[in-house]
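>>> Give me the fold of what follows.
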Amino acid sequence: MEEIEFVLEETKDLMNKAIQHTKSELLKIRAGKASPAMLEGLMVKYYDNDTPISQVASVSTPDARSIIIKPWEKNIIGDIERAIINSDLGFNPQNDGDIVRINIPPLTEERRINLTKQAKNEAEEGKISIRNARKDANDQLKKLQKEGVAEDDVKRAEDKVQSLTDDFVKKIDEILEQKEKEIMTV
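As a prediction, this is how the structure comes out:
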């Protein structure tokens, strides 16, 4: 049935998006190693507009313990420093007039535990998105059944939706397990 295939494809698409979103959110959680992704979402005042840091500077990690931010215009180096200090990232930037350097302190045990909780919350959000996609798909399938699609076809499609849900939830669990390992590795 064409309508059923469309519902299944759409559901798979939504579940894939939930996985991608969860991965990108987990990337922002630092795991002891410096990464440019840690500054993703950081906004810098640039000509009175909030601008993503990636649009006003290059961000690199020369080693596992530091991040270097090289602004494209020297006059905004103070704004970059201020944005980092005012963020909830907990970093202490150093400005040498040309670049802003952030030294990443090793994580304390307490901080690791908090980051693990944060990662679990992000993973749970991903699972909720997947379950919502399942619910929407099942609602669409029931609607198709009312419109005359055979009950057996709808039942098979619902089984496929449940199978997709199980697979995608398992993927999120695997991604979370990997992230927890990364966070807890000293």
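
>>> For the rest of this, base every contact and every neighbour count on C-alpha atoms.
Noted.

>>> Skipping adjacent residues, who's closest to Arg131 in space?
Nearest non-adjacent residue to Arg131, counting by CA to CA, 6 or more residues apart in numbering: Thr165, 6.9 Å away.

>>> neighbours around the one you found, how many?
Thr165 has 21 neighbours, counted by other CA atoms under 10 Å.

>>> element containing it, please.
Secondary structure from DSSP states H and E places Thr165 in helix 151-184.

>>> Please list all residues in contact with the residue nearest to Arg131.
When the contact criterion is CA atoms under 8 Å, 6 or more residues apart in numbering, the partners of Thr165 are Met15, Ile130, Arg131, Arg134.

>>> now the helix or strand where the last one lies, how far from the chain's geometric center?
Which is Arg134. Under the criterion of DSSP H and E, Arg134 resides in helix 109-146. From the chain centre to the centre of helix 109-146 is a distance of 13 Å (CA atoms, centre = their mean, to the nearest Å).

>>> Would you mark the buried spots in it?
Residues of helix 109-146 classed as buried by neighbour count (16 or more other CA atoms under 10 Å): 112, 115-116, 119-120, 122-124, 126-127, 129-135, 137-138, 140-142, 144-145.

>>> Which of the three states applies to Asp50?
For Asp50, the assignment made with DSSP: H, G, I helix; E, B strand; the rest coil gives strand.

>>> measure it to Thr108 for me?
Distance, Asp50 to Thr108, by CA to CA, to the nearest Å: 32 Å.

>>> Centroid-nearest residue for the protein?
Glu25 (1.7 Å; CA atoms, centre = their mean).

>>> residues contacting it?
With CA under 8 Å, 6+ apart, Glu25 has these contacts: Glu122.

>>> likewise Ser129?
Contact partners of Ser129, counting by CA under 8 Å, 6+ apart, are Met15, Ala18.

>>> any idea how far it is from Lys135?
10 Å.

>>> Likewise for Glu182?
33 Å.

>>> before we move on, what about Lys12?
Using CA to CA, Lys12 is found at 13 Å from Lys135.

>>> How about Glu151?
In terms of CA to CA, Glu151 sits 18 Å off from Lys135.

>>> Here is the second sequence; please produce its structure so I can put it next to the first one:
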Amino acid sequence: MSGDFQDLQRRMDGAINAFKHDLASLRTGRASSNLLDAIQVPAYGSTMPINQVATVSVPEARMLAVNVWDKSMVGAVDRAIREANLGFNPIVDGNNLRIPLPELNEQRRKELAKIAHGYAENAKVAARHVRRDGMDYLKKAEKDGDISEDDHRRESEKVQKLTDDTINMIDSLLSGKEAEILQV
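Down below sits the predicted model:
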């Protein structure tokens, strides 16, 4: 089971890392180049993440700069940012877009906190799916006679502890991000 347990650990870590990435895209009071990660730009006949058509940087604490590589894509990038419902109004300047970050009002902070809770719930569901797969594997191994009932119980407790630790980590990350979002 140790190889399979390492696979479960890797998948749980994957759920945590995906959650961290989701949280990084949520806006707090400070600018971050990750704020635009979720934006998809219609480009060259398909949709692409913004980081495949432009460079996003943070020239100052409350400003994002987007340097679009292909001048013909500036309009599409501008539209994609405006339509992403992030509350940004880019200022077009040649191949560059400057995005001043408006102050977050109380209502927007609460909306962002709700979004963070949604991301946390998705991460917890992913962790529970990994737990279910591990438990199913153990049941099958016991039924096939590969492990004893005692081994099944012992390994099940390990899988449950791994799940509990993962969910506690998700809750901890969520509370930290929520405090950061709600901080005025």
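
>>> still on that earlier bit, could you list the buried residues of the helix holding Thr165 of the first structure?
Under the neighbour-count criterion of 16+ other CA under 10 Å, helix 151-184 of the first structure has 154, 157-158, 161-162, 164-165, 168-169, 172-173, 175-177, 179-180, 182-184 buried.

>>> mind checking what Pro100 of the second structure lines up with in the first structure?
By TM-score structural alignment, Pro100 of the second structure lines up with Asn103 in the first structure.

>>> count of residues packed around its match?
Counted by other CA under 10 Å, the residues lying close to Asn103 of the first structure total 16.

>>> Find me whatever residue is spatially closest to it, sequence neighbours aside.
Ser66 (4.5 Å).

>>> Contact partners for the aligned residue in the first structure for Asn67 of the second structure?
Counting by TM-score structural alignment, Asn67 of the second structure lines up with Lys70 in the first structure. Applying CA under 8 Å, 6+ apart to Lys70 of the first structure gives the contacts Ala57, Ser58, Val59, Asp98, Ile99, Val100.

>>> Identify the farthest-apart pair in those.
Val59 and Asp98 (13.1 Å; CA to CA).

>>> okay, those two: which has more neighbours?
Ranked by neighbour count (other CA under 10 Å), Val59 of the first structure and Asp98 place Val59 first, with 21 against 14.

>>> element containing the more buried one?
strand 57-63.

>>> quick one: contacts of that strand?
The contact list for strand 57-63 of the first structure, computed with CA under 8 Å, 6+ apart, reads Ala34, Ser35, Pro36, Ile67, Ile68, Ile69, Lys70, Pro71, Trp72, Glu73.

>>> So which of the residues you listed are in strands?
Counting by DSSP state E, the part of the contacts of strand 57-63 of the first structure found in strands is Ile67, Ile68, Ile69, Lys70, Pro71.

>>> Alignment lookup: Glu5 of the first structure to the second structure.
Glu5 of the first structure maps onto Ser2 in the second structure, by TM-score structural alignment.

>>> Check Lys170 of the first structure too.
In the second structure, Lys170 of the first structure lands on Asn168 (TM-score structural alignment).

>>> Equivalent analysis for Pro36 of the first structure, please.
So Pro36 of the first structure corresponds to Ser33, using TM-score structural alignment.

>>> Just give me the neighbour total for that match.
Ser33 of the second structure has 18 nearby residues by other CA under 10 Å.

>>> What of the one 4 residues further on?
Here the count is done by other CA under 10 Å, and Asp37 of the second structure has 16 residues near it.

>>> contacting residues for it?
Asp37 of the second structure neighbours (CA under 8 Å, 6+ apart): Ser25, Pro49, Ile50, Asn51.

>>> now Gln40 of the second structure
Neighbouring residues of Gln40 of the second structure by CA under 8 Å, 6+ apart: Thr47, Met48, Pro49, Ile50, Ala80.

>>> same deal with Ile81 of the second structure?
By CA under 8 Å, 6+ apart, Ile81 of the second structure lies in contact with Leu36, Ile39, Phe88, Asn89, Pro90.

>>> Out of the residues you listed, list just those in helices.
Among the contacts of Ile81 of the second structure, none falls in helices (DSSP state H).

>>> Now neighbour count and distance to Ala76 of the second structure too, for the residues you listed, in CSV please.
Shown next, in CSV, are the contacts of Ile81 of the second structure (neighbours: other CA atoms under 10 Å; distance: CA to CA, whole Å):
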residue, neighbour count, distance to Ala76 of the second structure
Leu36, 22, 14
Ile39, 21, 11
Phe88, 17, 15
Asn89, 17, 14
Pro90, 20, 12
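
>>> Between those residues, which sits nearest Asn17 of the second structure?
For these, the nearest to Asn17 of the second structure is Leu36 (17.9 Å; CA to CA).
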